[in-house]
Structures are given as C-alpha cells and as structure tokens.
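Q: Provide a 3D model corresponding to the input given below.
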Amino acid sequence: MARKYFGTDGIRGLTNIAPMTAAMAMKVGMAAGAHFRRGDHRHRVVIGKDTRLSGYMLESAMVAGFTSVGMDVTLVGPMPTPAVAMLTHSMRADMGVMISASHNPFADNGIKLFGPDGYKLSDVDEMAIEALIADDVPLAPAAQIGRARRVEDARGRYINSAKATFPSELTLDGLRIVVDCANGAAYNVAPSALWELGADVVAIGVEPNGKNINDGCGSTAPQLLRETVVASGAQIGIALDGDADRLIVVDEAGRVVDGDQLMATIAMGWARRGLLKNGNLVATVMSNLGLERYLAEHGLGLVRTKVGDRYVLEAMRTRGCNVGGEQSGHIILSDYATTGDGLVAALQILAEIVRAGRPASEVLHRFDPLPQVLKNVRFAGGKPLDDARVQAVIADAEAELNGKGRLVIRPSGTEPVIRVMAEGDDPAQVEAVVDRICDAVRAAV
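A: The predicted structure follows:
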C-alpha cells in the first residue's frame, strides 16, 4: 500500500496547505503518540524544530496532539535534527519529533519522527501511524492528559556530544573556519562547538528571523560562504542546511566540495586507521561514478541504495558499515549518530585536515568526478516510466553507456517529477542521452 502522507523523509509541504496544517500536525501527534504508547510508564516525546515562523504553530499543535493521548512533551526549541535524534535516545524518550523542511524555503515545513532508539521510523511504523491518522484515536482520561515542559540545557548537551566525536589528541587552534548555519537550527550550537575546540570562527547565517532560513545561504546556496572564505583568509568553510543534517564544504580557494568528496575523505582516513567497518562506503545511486572508481582503486567498495538517507542508513545497519551518505551532503557516521549530522561530519573532515597538515584543497579533492547531467521532467499524472516508448529509449541509452557510464531514472518522492540522470566519460554523450530520455518522457505525458 502506498503511503499517503509520509515521503522519503517524513511529512513535508507548504505551510497552511494540506497536509502541512495545524490540524494535521495535531492528528500526527495523536496518531504517533497512540502508536508509541507501550507499557504502563509515563510516556515522553522530545520535540525540536528549526527556525521557521511556522514552527511555533506546528509545535503547539503537536503538543496538543501528544498530550491529548497521554504523552508528556519535552520541548528543546530550535535544534539540529541529529540533536533531536540524540536527545530522544539519551533522555529515554519513547519517540522524537523534528519540525523542519530541511533545505527547503521558509514557507515549507515538515515533520520527521524518530523511534526510542533515535533512528527514523521504518515504513511499517509510518504506515501504522497513517492508519491511525485516518481513524479516531482514543483520547486519554482527564487525569492522564500529558504535560509539556522546556529543557534549557539541550543545546549544551548536544554541543558536548558533538565535541566528543573530535579526536581528543587534536585541536583546531590556529584554524580560521567560516561556518554558514543557513539561518537555521544550528545557528547557535555549530559556532559554539567550533570555538570551544579552539577555532577562530567566522559565523554567517546566524541571524534567523523566521523567514530567512536557507535564503541565499547554507549548503544549497554556497556562494556567500565562498566569498566569505576568500575575503576572510579562512582555511575552510562549512555550510549546513536548515536543520543541520547536511554538510557542504568550501576549500581555502573558494571551491565547493560536495558530499561524495567528503565521504571519500572520511572513508579513506578511517580505513587507514582501521576504523572503517566492512571495507565499504554506503551511498545512493546518485553518487558519482568517480567515487566508486576511486574507492575501488584503494581496495574499498561502494554499496549503492535508493535515494534517501533512510535507505543509506538501512543498508549501513544491514551490512555492518559505519560510513555512508549522499552526494548532497547527508553524511551518516553511525559510530556517533543515528542520522545525518552536518556538524559531526564537519569535525571529522577538520580532523583529517589537521592530521594532514595540508590545505583543504589538497586534502579534500580526492577524485575527478565524471561529467554528470541531471534534468527533471514535470508531469500531471499517470506513470510515464511504464510507457513502452520510454522504456525502449531507456534500454537503448543503457546499452550505449554500458561500461562507459551510468543511468539513473526515478520519480521524485516529493513532487510530480521524473528525474533523469546520466554520467560518463564523454560529456557530449551524457547530455545527448539525457535529452533523448527527457523528450521521450514528455511525449508520453
């Protein structure tokens, strides 16, 4: 059965338009609370959010939903998604909630749910919650309605947890770092953690006003970071997204380093020190073929998954791997976190630079990526990828690229779009292949 509300990363949409309304947020709170009420102890949920204006509304609605079914609520305010995951587990809560639309514009918002172990929910749990949303959830008797309270030391707990992942024998003394927090959830914790580890910190994107999250800043808009790194003479720039589970880096020359290069750097460093488990890195089908070839040259493997950090993590847990992520900068280091953590990943990158004693430009650019083209085709309905003409064009393209490149075609999990990606040694061939497939999809719809 297809899920109605949950996408690849929780529930997401334009605020005050279904499903991202206060009424739905309250229903999700009621349904999720009912689903996770197991046993006769006082049940508790941790709720965090990013800096969007709509976070106040959705937070209040979810508090009403959870307390109405007898769950106590612990509010931690604006905090990174990985912090909510960590706090859910460390505080022995029954579940956690992050109210955020990640890297999306401020008008969007979303709801991400975590189980008591700090991991995102399985498809089975999400389907069960969806069924409860559509049903009448039993409300708690008056004497058993939940309470809500705010925890004031949540930021300190997360900062200490993140700092503990940085090797104790190293220091960031003398390193000038520009950190762009996207006017989002990490606007306070990321600069503080870096400064406490000894860095000379230049912080940008740290003045949230409810509407400027991800607006011309952060991991999806690195131009401001590039300019600031060069102008300030910094050795490196770090860009997080709105909920700080994503990391993009800029080297001292202002060049952007994507998630594939960052994962390669961490995997190689950990492999040298005997820390990389199972000899594999886990990434999605969107990671560049250059990454796969680079790892193979050094005796390491690349395990590919569907797009979505939840699928990366699932493969990591199944195969016993401890490094994985996405080209977009979601990097999961399961020795330290149960989800992508931009700050923790950045600290591992900084550790590699400190150990090497060389500029970021030399340490982080591990391989030359193959030419990669990604184009989107919007459609109004139906299943264009099932069309026989489209399938024939795709088959021809795969035969043409065999041994010289890769083809990835998939429907978006968040919008009515077919994403067509190809990569290979010949950029002209890659461009032509993508155009032919896009034309066939347009003809089919």
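Q: hey, let's count contacts and neighbours off CA atoms from now on
A: Noted.
Q: where does Ala64 sit: helix, strand or coil?
A: helix (DSSP: H, G, I helix; E, B strand; the rest coil).
Q: give the contact list for the residue lying closest to it once chain neighbours are set aside.
A: Take Ala64 and drop its neighbours on the chain: the residue closest to it by C-alpha to C-alpha, 6 or more residues apart in numbering is Met26, 6.2 Å away. The contact partners of Met26, taken as C-alpha atoms under 8 Å, 6 or more residues apart in numbering, are Leu58, Ala61, Met62, Val63, Ala64, Gly65, Phe66.
Q: mind listing the helices for the chain?
A: For the chain, the helices defined by DSSP state H occupy 22-35, 54-68, 81-90, 123-133, 154-163, 189-196, 223-232, 259-272, 289-297, 309-319, 342-356, 360-364, 388-401, 427-444.
Q: deepest-packed of the ones you listed, please.
A: helix 81-90 (a mean of 25; mean count of other C-alpha atoms under 10 Å).
Q: report all helices and strands that that helix contacts.
A: Using 3 or more C-alpha pairs under 8 Å, 6 or more residues apart in numbering; DSSP states H and E as the contact test, the elements touching helix 81-90 are strand 44-49, strand 95-99, helix 154-163.
Q: tell me which of those lies nearest to Glu400.
A: strand 95-99 (44.3 Å; C-alpha to C-alpha).
Q: give me the number of neighbouring residues for the nearest residue to Glu292 once chain neighbours are set aside.
A: Spatial nearest neighbour of Glu292, excluding adjacent residues (C-alpha to C-alpha, 6+ apart): Leu302 at 5.8 Å. As a burial measure, Leu302 scores 20 neighbours (other C-alpha atoms under 10 Å).
Q: please provide the structure for the following sequence as well, for comparison with the first:
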Amino acid sequence: MSDLASSDTTVDPVAATVAQLDRLLPQLVTWRRDLHAHPETAHRETRTTAFLTDTLAAAAIPVRPLPVTGLIAELGATVPRRRVALRADLDALPVPERSGLPFSSTVEGVCHACGHDVHTTVLLGAALALKSVESTLVERGLAVRCIFQPAEEVVPGGAHDVLDAGGLDGVDRAYALHCDPSIDVGTVGLTVGPITAACDAVEVTLTGPGGHTSRPHLSADLTFALGKVLTDVPAVLSRRLDPRAGATLVWGQVDAGNAANVIPATGRAVGTLRMLDADEWHRIDGLVEQAVRDVVAPYQVAAKVDHIRGVPPVVNDADAVAALAAAARASVGPDAVVPTRQSLGGEDFSWMLQSTPGALARLGTRTPGGATYELHQGDLVVDEAAIGIGARLLALTALQDV
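A: You can find the predicted model right below:
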C-alpha cells in the first residue's frame, strides 16, 4: 500500500492522477468484487466501513467516522480557498441476487442491485489517486472531502447523517455519480437542472369492526374502502397538483384479510409518491392525508396516514455540470458526454444540494451491444470498465473545479 501514499512526482496533476488510477485498476476491480460478494443493508455497513477505514488509513488519508456507519476522508489543503466534496453511497438492497456472477452475494436475500459497490470503489480509487497529487492540491489551496455515505436506500436516508455531522460544512461544490445500466460504458449522462425526482413513502392503515361478507351493511367493508384508496387517492392527487409536476403515487404493498368470507378489521397499503417538481413537493404537506380521509369517509372506517417526506429532486448546477463534462471528456474522450432525461427515481444526495451547489452524473455501465438491465433487480450486471472511468471522472472533476 506504500505506493498509494506516495507524493506527486510530475508537474501535470491530471496525467499523474490518471496514471495512478491505471496502476490501481486491477486492485479496484478486486475490491469491488469483494464488496459485491459481501453486501450490507442500510446502517449495517460495518464491514464496508471497516474496509474503507483501513484502506484509507494505510494511504495516510485522515478519516472520521459518521455516527453509525460510513465515514468522511479529507485530502488537500487544511485551510483551503476552495473545498470540493465527492460522495458515494455504501448500502445494498434486500433483494436476492440472480446474476450468476462468480462473485455473487454471499448474503442471503441481499445484493448490490443498485450498483453502490461500484460507487464505493470509484470514490475509493479517486481518493487514493488524489492522494498521489496531494501536494498540488495544497499548492492550489484546494481541499477534497470524500463522503462515504450509508443508508441511501431508506427513508429518511443517510444523507442526514452526513449533514448532521457537518459533512457539507465549508464545501463549495458537491459531486456524485450513479450507475446507469441503460447507457453504454464509456459514456456519462449529464443534464442541467432536475435529474431525479422527489420521492416520499406513503403508508395507509384502515381499521374497522370487521364482519361477515354476507352482511357488509352491518359492518364496514374495509377491503372495498382499501380498494378505493388504491384507485381514488392517486386520481385525487392528479387533480389537486399541477400536472406538469409529474406526480405519481404507486402502491407496492397491499395487505387485507386472510379468508374469503370474512371482512377484515385492518388493511394496509404502502407505496411511493414521486414528482418532478420541487415547488409542488414542498407544498404537498397534508394533501395525501386529506385525500385518504375524504375517500374513505363514506365507508365508516378509520384511516391512519403516514406520509414520510423522503427526498427532494436532485437539481444539477450548471457550473458543476460543466466541470463534470470537462472531466468526462478529459478522462474518456470527446464523445463521452451524452444527454440524459430526468428520472422519477429518488436520490438522497438531493439533501446535500439543498444548501451546496453540485451535480449528479450518470455513469454508463452497459456493455456496448449487451443486455440492458434495470436497477433494483437481482440480475443487474455492471461492465467493470465503468470502475476506472468513474474513478477518473470523480478525481478529475475535483481537479477541474478550481
């Protein structure tokens, strides 16, 4: 590991950073495969955190732990004129792996179905490469803060851990990337403005007296009322919110009853509310609960509504996108940058951009001519060439942002 901590020996920090990443690439692939085989869900990323702590410490990069899991590493000037943050997320999903890879998950029912193992490895590589040119960072008065964030996949997410720990204090601009299996490896998807959507969790619990299905008039037909919630509440929201906001409430879990001839006493629906517009997201508070109560009122059931505010949209800053684009072209080539559309997926990096400008890039992970995979599916396969490209992208973006 001594090579990783060596000081820069060349005048050109970009060339030196790229050369260091070229040397590191086989090790980065090995590390990524190990992380992939040992996934950990939100706020349980203890093995991952220990590995990162040990590897960064061996390279003489100071680290400080976050409250539960995750950590922050610091590089460059101690009293900088400018500080850039690079962020990766650590957690896996409670999804069984079915990729068939030789380094598939060894944890039953858990896998890196969103590519966070790649994000973690990419940022680790960028940190180690930037360490090799740290004297240049100091000379330029530049500091780089590497944020290894836990619990991106839950609501509320681990971005709040970072913010509560002062992880964005003194940061002038923040960057992150996300695997995109819909675009080819060697390309980076960029857009100015919103790139992800706001995403909230919604849980509706109905209760009533229950009864026999032959006498719904003497009870409260809770299952029918729950069905009305499933269909009518999304319809109400579509009429109460600006349609240009692209709001969509989709139910992912529905539970009610266990016998064909019994009206149940309880029922539950759980889903996500997503929208493209930040202004509409900020004004929606209370609207979901009101809609549920109005819909079930004729059916004489009680409703409990938990509307958990998840994340606002990620809104990419134009200057930050320009820095990412320059780094992508410098690290890959003139055709590296491709346009990308706003997604209805949520991303809690958005909380970091509420007070600090920055941008999220989409890292192409599809083998050219190969299969197109979906995120959050157990068959996700990432072209490992994306690891070196992502590490170059983050490291050179930090050097570009001066």
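Q: TM-score for this pair?
A: Overlay of the two chains. TM-score (TM-score structural alignment, normalised by the length of structure 2): 0.27; 178 aligned residues with a C-alpha RMSD of 7.1 Å.
Q: any idea how far Ala50 of structure 2 lies from Val63 of structure 2?
A: Remark: distance between Ala50 of structure 2 and Val63 of structure 2 (C-alpha to C-alpha, to the nearest Å) = 11 Å.
Q: neighbour count for these two, which is higher?
A: Val63 (19 against 15).
Q: element containing the closest residue to the more buried one other than its chain neighbours?
A: Counting by C-alpha to C-alpha, 6+ apart, Ala73 is the residue found nearest to Val63 of structure 2 once chain neighbours are left out, at 4.3 Å. If you go by DSSP states H and E, Ala73 of structure 2 is part of strand 71-76.
Q: same question for Leu394 of structure 2.
A: helix 385-400.
Q: and that helix, what does it pack against?
A: Short answer (3+ C-alpha pairs under 8 Å, 6+ apart): helix 385-400 of structure 2 packs on helix 13-37, strand 82-89, helix 116-131, strand 173-184, helix 318-331, strand 358-366.
Q: what are the contacting residues of that helix?
A: Residues from elsewhere that reach helix 385-400 of structure 2, judged by C-alpha under 8 Å, 6+ apart: 14, 17-18, 21-22, 25, 28-29, 84, 86, 118-119, 121-127, 129-130, 144, 175-177, 185-186, 323-324, 326-328, 330-332, 363-365.
Q: would you show me how to pick out the buried ones of those residues in ChimeraX?
A: Per 16 or more other C-alpha atoms under 10 Å, the buried members of the contacts of helix 385-400 of structure 2 correspond to this ChimeraX selection:
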select :14,17,18,21,25,28,29,84,86,118,119,121,122,123,124,125,126,127,129,130,144,175,176,177,185,186,323,324,326,327,328,330,331,332,363,364,365
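Q: just put the helices and strands packed on helix 385-400 of structure 2 in JSON lines and tack on distance to His160 of structure 2.
A: Listed next are those as JSON lines, based on distance: least, C-alpha to C-alpha, whole Å:
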{"stretch": "helix 13-37", "distance to His160 of structure 2": "24"}
{"stretch": "strand 82-89", "distance to His160 of structure 2": "13"}
{"stretch": "helix 116-131", "distance to His160 of structure 2": "18"}
{"stretch": "strand 173-184", "distance to His160 of structure 2": "15"}
{"stretch": "helix 318-331", "distance to His160 of structure 2": "22"}
{"stretch": "strand 358-366", "distance to His160 of structure 2": "17"}
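Q: nearest to Arg239 of structure 2 among the ones you listed would be which one?
A: Evaluated over these, closeness to Arg239 of structure 2 peaks at strand 358-366, with 31.4 Å, by C-alpha to C-alpha.
Q: and the angle for the closest one with helix 385-400?
A: Computed with axes from the mean of the first three to the mean of the last three C-alpha atoms, to 10 degrees, the direction of strand 358-366 of structure 2 lies at 160 degrees from that of helix 385-400.
Q: closest one to Ala296 of structure 1 among the helices and strands packed on helix 81-90 of structure 1?
A: helix 154-163 (30.9 Å).
Q: which residues outside the closest one are in contact with it?
A: Taking C-alpha under 8 Å, 6+ apart as the rule, helix 154-163 of structure 1 contacts Val76, Met79, Ala83, Met86, Leu87, Val189, Ala190, Ser192, Ala193, Leu197, Leu343, Val344.
Q: can you tell me the element Val292 of structure 2 falls in?
A: Using DSSP H and E, Val292 of structure 2 falls in helix 287-296.
Q: sorry, slip of the keys, the one I care about is Leu226 of structure 2.
A: helix 222-240.
Q: how about the following helix or strand past that helix: buried residues?
A: Moving toward the C-terminus from helix 222-240 of structure 2, the next helix or strand (DSSP H and E) is strand 248-256. Using 16+ other C-alpha under 10 Å as the burial criterion, the residues of strand 248-256 of structure 2 that qualify are Thr248, Leu249, Trp251, Val254, Ala256.
Q: quick one: secondary structure of the closest residue to the third one other than its chain neighbours?
A: Translated: Trp251 of structure 2. Among residues not flanking Trp251 of structure 2 along the chain, Gly271 sits closest, at 3.9 Å (C-alpha to C-alpha, 6+ apart). Look at Gly271 of structure 2: counting by three-state DSSP, its state is strand.
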